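Trainee: Build me a model:
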Amino acid sequence: MSDVRQGTRLLIVGPPGSGKGTQAGRIADEYGVPAISTGDIFRANVKNETPLGVQVKAIMDAGDYVPDSLTNELIEDRLGQPDAERGFLLDGYPRTAAQVEYLDSLLASKGESLTAVVQLTADLDEIVERLRKRALDQGRSDDTEEAIRHRQDVYLRETGPLISEYEGRGILVEVDGLGTIDEVASRIDAALAARGIRPTAAA
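Mentor: Below is the predicted model:
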């Protein structure tokens, strides 16, 4: 029996256009944990003009990437808040090997670890077609197929090592991200249930 504290600590990853944001919100509601997105954290801190937010704004205004050290600080602060005590769903973090190491250390210091990593997978050509259609519907003619494919390449390059790491730990849960929102949601729930992870109402 593990001495790791009970709780549902999840990470969701998926290529742009896979519906990751939609599924993240649904999972968080269903499993009774906060959805924690790095983008949301950045925006909230900038809006509230916190000391960390001031640093983030200066970096983003200069067109630079927020460094790991600052991102880690923001995540640690967010995970230390009361609503994250019984678990969380991370979206957009970790993105680098250094961030994986930091998150491992942070959770271990509390006697915790990630419960599972949900990876939404999808055929590249189908995602490109979906995003091209969305861009046309929204009148975004600058969102070309070339630009969309570039974002997919960046995603694969960034997340490849992370996915391999979590697969090696045996906590990666692959789910087909194509289909209706409800279809994908059902697949996620079934895949998590197979590992003994169930919504709060069914726990």
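
Trainee: When you work out contacts or count neighbours from here on, use the C-alpha atoms and nothing else.
Mentor: Fine.

Trainee: and residue 117, helix, strand or coil?
Mentor: strand (DSSP: H, G, I helix; E, B strand; the rest coil).

Trainee: Would you confirm that it contacts residue 171?
Mentor: Yes - when contacts are counted by Cα atoms under 8 Å, residue 117 is listed as touching residue 171 (5.9 Å).

Trainee: Here is a second sequence; please produce its structure as well for comparison:
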Amino acid sequence: MRIVLLGPPGSGKGTQAIRLAEHLAIPQLSTGDILRCAVAAETSIGKKVKTAMERGELVPDELVVAVVAERILQADAKTGFILDGFPRTVGQARALDDMLRTRGLDLDCVLELKVDEEVLLGRILNRAKEAVGNGQSARTDDTEEALKVRLKEYRRQTEPLIDYYCARGMLKSIDGLQPIASVATSLLEALDA
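Mentor: From the prediction side, this is the model:
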């Protein structure tokens, strides 16, 4: 199965992607992880990504798509994958569609975690509190101010993907405010439907 997992920051995408990946025996492909691996591997694309990151710039869409394309060709992704954090824009979604099509592939499903933005703040602040309580560092973006910026960017760049995939009949929305296990069950049921 080839799956895209959408949802605003703090919606539980990472948690659910890991659970789905384990259940379906396919890799969870986090864009941030893929970019960092490409940089560490010093691939030609990784070197270009590193230059952009060192300048503090957003990595251009064509480089992000190229890095994702390299990653999904690896052996562990042959039977499928879960994209977490990609695509972020309609432009990236179109590039992903084109790239998959050239390989005779297509996405099987796009899953959206729907959550109330008011609840997200509590989740984010709780995540930071739990990290500190466990002797770990809280994520630097787990603050009210950072969440507001991230949500604004999500609404501007990523939310249009909901209409894009809905128009293609691929979108399945799940209530992301349920308990973690219930969300996981709902995601699996949506995939089976």
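
Trainee: TM-score for this pair?
Mentor: In this superposition the chains share a TM-score of 0.89, using TM-score structural alignment, normalised by the length of structure 2; 187 aligned residues with a Cα RMSD of 1.8 Å.

Trainee: follow-up on the earlier one: compare residue 117 and residue 171 of structure 1 (neighbour count), which wins?
Mentor: Between residue 117 of structure 1 and residue 171, counted using other Cα atoms under 10 Å, residue 117 has the larger neighbour count: 22 against 17.

Trainee: Alignment lookup: that one to structure 2.
Mentor: The alignment partner of residue 117 of structure 1 in structure 2, by TM-score structural alignment, is residue 110.

Trainee: what's near enough to touch its match?
Mentor: By Cα atoms under 8 Å, 6 or more residues apart in numbering, residue 110 of structure 2 lies in contact with 3, 4, 5, 6, 165, 170, 171, 172.

Trainee: of these, which stay in contact in structure 1?
Mentor: For the contacts of residue 110 of structure 2, the aligned pairs still in contact in structure 1 (both residues aligned by TM-score structural alignment, their matches' Cα atoms under 8 Å) are 3, 4, 5, 6, 165, 170, 171, 172.

Trainee: so who does the first one touch?
Mentor: For residue 3 of structure 2, the set of contacting residues under the criterion of Cα under 8 Å, 6+ apart consists of 80, 81, 82, 83, 107, 108, 109, 110, 111.

Trainee: Buried residues in the lengthiest helix in structure 2, which are they?
Mentor: Counting by DSSP state H, the longest helix found in structure 2 is helix 117-133. Within helix 117-133 of structure 2, the residues that qualify as buried are 117, 120, 121, 123, 124, 125, 127, 128, counting by 16 or more other Cα atoms under 10 Å.

Trainee: wait, isn't residue 142 of structure 2 in contact with residue 125?
Mentor: Yes - assessed by Cα under 8 Å, residue 142 of structure 2 is found in contact with residue 125 at 6.3 Å.

Trainee: Could I get the full set of strands for structure 2?
Mentor: Applying DSSP state E to structure 2 gives strands spanning 2-6, 28-30, 81-84, 109-114, 171-175.

Trainee: Tell me which of those lies nearest to residue 59 of structure 2.
Mentor: Closest of the strands of structure 2 to residue 59 of structure 2 is strand 28-30, at 14.6 Å (criterion: Cα to Cα).

Trainee: In structure 1, which residues correspond to the closest one?
Mentor: By TM-score structural alignment, strand 28-30 of structure 2 lines up with residues 35-37 in structure 1.

Trainee: Mean distance of the matching stretch to its aligned residues in structure 2, please.
Mentor: On superposition with structure 2, the mean distance recorded for stretch 35-37 of structure 1 (mean Cα distance after the TM-score superposition for structure 1) is 1.2 Å.

Trainee: where does that stretch sit relative to the chain's centre, distance-wise?
Mentor: Chain-centre distance of stretch 35-37 of structure 1: 7 Å, with Cα atoms, centre = their mean, to the nearest Å.

Trainee: The spatially most central residue of structure 1: what's it in contact with?
Mentor: For structure 1, the residue nearest the mean C-alpha position is residue 91 (1.9 Å; Cα atoms, centre = their mean). Listed by Cα under 8 Å, 6+ apart, the contact set of residue 91 of structure 1 reads 11, 12, 13, 21, 24, 35, 36, 37, 38.

Trainee: I'd like to know how many residues surround the aligned partner of the third one in structure 2.
Mentor: So that's residue 13 of structure 1. In structure 2, the residue matched to residue 13 of structure 1 (TM-score structural alignment) is residue 6. Residue 6 of structure 2 has 27 neighbouring residues, counting by other Cα under 10 Å.
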